[in-house]
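Undergrad: Mind folding the following:
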Amino acid sequence: MSSGVLLYCKSKVYIHPTNRTSENVPGFLIVYKKLSTDPDSNSIITWCREDAFQTSPSSRSNNKKNILSQLLEADLEFAAKYQPTSTSTKNSYPTIRIDTSQLLLCSDWQIFISSVYSIQFRVPSSWWFGSIVINSKAKNIDDNIPVLFFHDDVCPSTKRIQKKMMMENFDPFNKDQDLYWGGDDFKQFLTTICDLQSVNNASSDDASSDILSSKNNARGNNIYLVNPTLEDLRNFKSNIQNLDKKPASPTSKNKSTGVYDSLNKQKWTILGKIADYTAKLTTPSYVPNLLSSYSPVLEKFLNDKYVNNLLKSSPQLQQASDDFESARVYLAKWALNVKQEAEKYRNVYENLSNDMDNMVTDEEIHVALERSHPLTLAKWESMFDEQGRLNVTVHETKDFIFHGGCENNEVRRQVWLFLLGVYPWDSSKDEREQLLKSLESIYFSSYKNLWFGDQVPSDMTKEHWKDEVFKIDKDVKRNDRHLNIYKHNTETGKLVNSDDQEMDSEVDDSNWVIINPHLNTLKSILMSYNVYNPDLGYCQGMTDLLSPIYYILQDEVLSFWAFVNFMDRMERNFLTDQSGIKEQMLTLAELTQLMLPDLMKHLTECDSSNLFFCFRMILVWFKRDFQDEQIWKIWEIFWTDYYSSQFQLFFMLAILQKNSLPVINNLKSFDDILKYFNDLKDLDWEDLMVRAELLFIKFQKIVAFVDGQNSLISDAPANPNTTGTGTGAEANIPIEDKLTKLSLHDPKKEFIISDRLRTLLSKRIIIQREKKSF
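TA: I've put the predicted structure just below:
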């Protein structure tokens, strides 16, 4: 007997070998898992026909429970545990021990979850049973997997769930307004064991997305990718969109049929609602008044030339919009949205283009703009094998994070520990548990216990330690007090009475004592870090860096070590001689000169070429320039080092690029520029991140271009009249002009990309320590 665990079972799932109803074959859709120590083992989907169990050896054995009866009981047991999708977890489903050898004997086919590429869920209708189509990653396997039909009218578990939902007054319709059917709970179950991503989910709320979604649903294209890579999601979405752009047939005279059908359906839906209202209302003027209320909206949207051209492009569209005025509103909003999206893509491209605009391709722009696939908890868990070891490349994982971020704080709580180096990427679950115990022991024995209880660390004087504690206490008291866990200075961290509220308002009074447990934890971590790194000590701004980490992790030991590793790269921002931050400012200045020469020329004329106005943003990684959730997303992208360990400089460059025209056209002095950038509010971080990525790609290609040109120059015969990189007046020529001259006019003059700029191409974290003071 081979033992395993039955994870899911659904009875009365048929295959239809022929068109004859009498030849339909009933069976069980089963998901099970073998009990194995093999870390690569994973869940298996199989289908077993009912009559196979009736002739199997186990059914004749008096010493074994009939496996057919066991499956029938399991089907009902799973139905009893069924919960609405929003509350379902892996623990929502019972695990039942089963003889997997019998399943193997009775199954027609089997496929590992890891081998499934996609599953199409085709909802039932008045003419067809609901069905699923399983597509494998290996083409030869697809030939053996038939379409599976859910005969809900005879399935005991489905009937029980439908009855339960009706009795408990649950809405029997899902979010797509489809009646519950057997495929729904199979899909729900799959979300608990793998990452199931719909390719039909609209990533925005605009009307165009609604049209695309309605067309896909009308075709029954409820396709879900199983544990997809980011490349799968990008490619599949592109293919679906391209497919929907094609005419219905080569002979079709009207290429807007799909849009027309959607508008026509929308039109009758609205007309139906108006009819319901008019049946109840006695005032004849109600409907005309309702129609006239759309006039301001129409005036706003239909004055647009692009919208008018689209409305006139098809008689069918014009007819649909003329039948009911709100249909014109719907179409106008959709058309304007398409225009705005097109302009968004075009504007990003045009803003980045210069005489080397062909260096940024349309595909690179598309990848940078595509940020609709955040890393979900299901996807994150699917990236690990049975031993809790990453089963995909670190690059693929970081690609997800860089181009989509983490979906929520539950995911961040796990991901940040890897990004910040607390856990190695190649560690197993057991290794991480052992590492955590070790880190906890070291934290208390080597750092916290050295100062806890009013002790003074042995390598510090009493006065010095007292001064450090004072600075930490002062900054912690005013740290992110708007966040819920820091807001109330009570023993629980929660508001108890009005007196506590009054105490909260006295943040300017330095005499109050911290009793909020989370603020005290921040203070403990910073004091322990002071012991860990006494040469650096505490510097203003460190609280800004620690606060988000602790807010997400809410664990003292993990937060301490995450902060330690974060400070490895940030320490150079706080050096006494400011050499680290100065080096970054010089690098940013050179980068701006190369990428934005017109802006740099104007800043030089305004005595701002040192980019002093960027100092605060770089110092604490934009912590005070964005909302909290935005900062979490920005930082986790920076931490990936996906392109560069200094990607924050390209993000800063993106801010400069986006604001270059207002600065050049309106600001004429150092003070004006400083005030302008200090007062920047409501920055669009996603737009800036797209710009930063494209700017890096362009920079990378400029370096490659220059290196290629220089290699040609070095191979050419020496010319005694050539002066190398140029001096004197040549040094004042903008770099971009030099590149143009290099490529078009004087191919023998060599231009050198500085070592400082070349460090931007490296993913290696730059660590610069404070020198010991004697």
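Undergrad: going forward, measure contacts and count neighbours with C-alpha atoms only.
TA: Fine.
Undergrad: shouldn't Y32 be in contact with L71?
TA: No: here Y32 lies out of contact with L71, judged by C-alpha atoms under 8 Å, at a distance of 11.7 Å.
Undergrad: Would you map the strands across the stretch 201-350 of the chain?
TA: 222-226 (DSSP state E, counting those that start in this stretch).
Undergrad: nope, the chain is what I was after
TA: If DSSP state E is used as the criterion, the strands of the chain fall at 3-15, 25-34, 44-49, 96-99, 107-112, 116-122, 130-136, 148-150, 196-198, 222-226.
Undergrad: Could you name the helices and strands sitting against the last one?
TA: Spelled out, that is strand 222-226. Counting contacts by 3 or more C-alpha pairs under 8 Å, 6 or more residues apart in numbering; DSSP states H and E, strand 222-226 packs against strand 116-122, strand 196-198.
Undergrad: Can you say which of these is nearest to I631?
TA: When the helices and strands packed on strand 222-226 are compared by C-alpha to C-alpha, strand 196-198 sits nearest I631, at 26.2 Å.
Undergrad: starting at the chain centroid, how far to the closest one?
TA: Strand 196-198 sits 14 Å away from the centroid of its parent chain (C-alpha atoms, centre = their mean, to the nearest Å).
Undergrad: Apart from its chain neighbours, what residue comes closest to D323?
TA: K267 (7.8 Å; C-alpha to C-alpha, 6 or more residues apart in numbering).
Undergrad: how many neighbours does the one you found have?
TA: 20 (other C-alpha atoms under 10 Å).
Undergrad: Tell me the spacing between it and Y260.
TA: To Y260, K267 is 10 Å away according to C-alpha to C-alpha, to the nearest Å.
Undergrad: Identify the contacts common to those two.
TA: A320 (C-alpha atoms under 8 Å, 6 or more residues apart in numbering).
Undergrad: Can you report how many residues lie near G404?
TA: 20.
Undergrad: Now it. Nearest residue, chain neighbours left out?
TA: Closest to G404 by C-alpha to C-alpha, 6+ apart is P374, at 4.0 Å.
Undergrad: and this one, so I can compare the two:
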Amino acid sequence: MTSYQERVKQFDKILYSDGKIDLKSLKEKSYRGIPEGNGRRSLTWRILLGYLPLDRDSWSTVVEQKRALYKQFVDEIIVQNPEANSPVIEDHPLNPNPNSNWQNFFKDNEVLLQIDKDVRRLYPDISFFSQPCEFPNQIVGSGIDRLHHRVNQSQLEVQSSSRKGFGPSLLYSAPKKKGGEDYAPLTKGDEAHWEVVERILFIYAKLNPGQGYVQGMNEIIGPIYYVFATDSNTEWREHAEADCFFCFTNLMSDIRDFFIKTLDDSPTGIRMLMVRLDKMLESADSAVHNVLQTQGIKMPYFAFRWLSLMLSQEFSLPDVLSLWDALLTDDTRCDLLMDVCIAMLKLIRNELLTNDFATNMKLLQNYPGIDIMAILEQAKSSKT
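TA: The predicted structure follows:
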């Protein structure tokens, strides 16, 4: 038996044996990368993201309740659309009342504009998100307008709902579709994967009005949805949308401070995390730290995107999945992430020490294709 086969055997024993999941062992095995196939990654992420309890016997009850709850969200927020279906005679587009149906319409439209733009550019190098999903939501074909059809771009002035403070230029490399074209229309009754992600994000925004949708959340949900929607297990794959919603919600509850500007200076705010990362770099590699300081390369220039998007834009999707196998084992959602960022800097230290400002900026904002396991090993060795 090869070492890989032995690792698969050990992983399956943890994941599929009777009794409760040994979470410590599952995390240890996941850090090295979850073996492909047999729905291992999909199931493990559901556990690591707090959707599935450790007691296997309760899984069927939990998923039945959660999926029914998500259906209720879809019915109330997408199908019934109370704001649109309860017109008030005295209401009008200039009504300043925050409870005005028109005000709600404008707010929803603004959020949808941003979500619609962002989900269409998810991993443009692969065709997955533009392809029709195998199990379209029940509302497709029911006469209910799809969300992207509700976006009224001709009558509203677009106001970006991106996170203010550092700006979208630091979040995105803004990839474009080849040739600049939009996604091709699908056959009637089909819906693309990006439409499913759009619905999840809109429902999340409506249920979390204090935070709403912030540019970059699409990059957080993208890997989760991809893993669930490509599960080899048909039953899990069929409910990818509902399960993804709750896993994304759980993850966002852990990292929500990354996306709220008023919490930048809190211990878990993004600004303080960058200050902490800067101090970690100074301690771990003073030579690299000094070069960045001398050249005027500040942490927000690259680390804001690294941290807030959990490195989801720095690597290809397969590498992101392997990286998140490890990152999701960290309950803090940031300690291991920061160790990985330091490891990434260490692995390109020779280039950083010899390059000029422009070349270093390009290197940091377009990180080279270094093996993910090498990065994780570097992060692990630095802690021992």
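Undergrad: can you tell me which residue in structure 1 aligns to I77 of structure 2?
TA: Per TM-score structural alignment, the equivalent position to I77 of structure 2 in structure 1 is W451.
Undergrad: Tell me which residues touch D22 of structure 2, please.
TA: 14, 54.
Undergrad: most centrally placed residue in structure 2?
TA: I220 (0.8 Å; C-alpha atoms, centre = their mean).
Undergrad: quick one: that one and Q313 touch, right?
TA: No: using C-alpha under 8 Å, I220 of structure 2 makes no contact with Q313, being 9.6 Å away.
Undergrad: re earlier: how about the residue nearest to the centre of structure 2, what's its partner in structure 1?
TA: Per TM-score structural alignment, I220 of structure 2 is aligned with L545.
Undergrad: Its match and L526 of structure 1, how far apart?
TA: Going from L545 of structure 1 to L526 of structure 1 by C-alpha to C-alpha gives 11 Å.
Undergrad: Map M585 of structure 1 across to structure 2 for me.
TA: Looks like M585 of structure 1 aligns to M274 there (TM-score structural alignment).
Undergrad: From what I see, that match and M299 are in contact.
TA: Yes: counting by C-alpha under 8 Å, M274 of structure 2 does reach M299; the two are 6.2 Å apart.
Undergrad: more neighbours, the two?
TA: For the pair M274 of structure 2 and M299, the greater number of neighbours falls to M274 (21 against 18), based on other C-alpha under 10 Å.
Undergrad: M373 of structure 2 -> structure 1?
TA: Using TM-score structural alignment, M373 of structure 2 pairs with E686 in structure 1.
Undergrad: Now do its match: how many residues are near it, please.
TA: E686 of structure 1 has 17 neighbours, counted by other C-alpha under 10 Å.
Undergrad: Could you check how far it is from A327 of structure 1?
TA: Taking C-alpha to C-alpha, one finds E686 of structure 1 at 32 Å from A327 of structure 1.
Undergrad: Equivalent analysis for D51 of structure 1, please.
TA: From D51 of structure 1 to A327 of structure 1 the distance is 55 Å (C-alpha to C-alpha).
Undergrad: More neighbours: those two, which one.
TA: Taking neighbours as other C-alpha under 10 Å, D51 of structure 1 and A327 compare with A327 leading, 23 against 13.
Undergrad: Need the counterpart of that one in structure 2.
TA: A327 of structure 1 maps onto nothing in structure 2, by TM-score structural alignment.
Undergrad: Leaving out the residues flanking it, which one is nearest to A327 of structure 1?
TA: Closest to A327 of structure 1 by C-alpha to C-alpha, 6+ apart is S321, at 5.0 Å.
Undergrad: Please say which position in structure 1 L309 of structure 2 maps to.
TA: So, by TM-score structural alignment, L309 of structure 2 is matched to V620.
Undergrad: and that match, how many neighbours does it have?
TA: V620 of structure 1 has 19 neighbours, counted by other C-alpha under 10 Å.
Undergrad: what's the answer for the one 3 residues further on, then?
TA: Burial of K623 of structure 1 is recorded as 21 neighbouring residues (other C-alpha under 10 Å).
Undergrad: if we can go back for a sec, how close does the match of I77 of structure 2 sit to I514 of structure 1?
TA: Where I514 of structure 1 is concerned, W451 of structure 1 sits at a distance of 17 Å (C-alpha to C-alpha).
Undergrad: how about the helices in the stretch 451-600 of structure 1?
TA: Counting by DSSP state H, counting those that start in this stretch, the stretch 451-600 of structure 1 has helices at residues 462-477, 484-487, 498-504, 517-532, 542-553, 556-570, 579-595, 597-605.
Undergrad: which of the ones you listed is buried the deepest?
TA: Comparing those by mean neighbour count (mean count of other C-alpha atoms under 10 Å), helix 517-532 ranks first with a mean of 22.
Undergrad: Contacts for that one next, please.
TA: Under the contact criterion C-alpha under 8 Å, 6+ apart, helix 517-532 of structure 1 has outside partners 447-448, 450-451, 457, 469, 472-473, 476-477, 485-486, 490-493, 514, 536-538, 543, 546-547, 550, 556, 559-560, 564.
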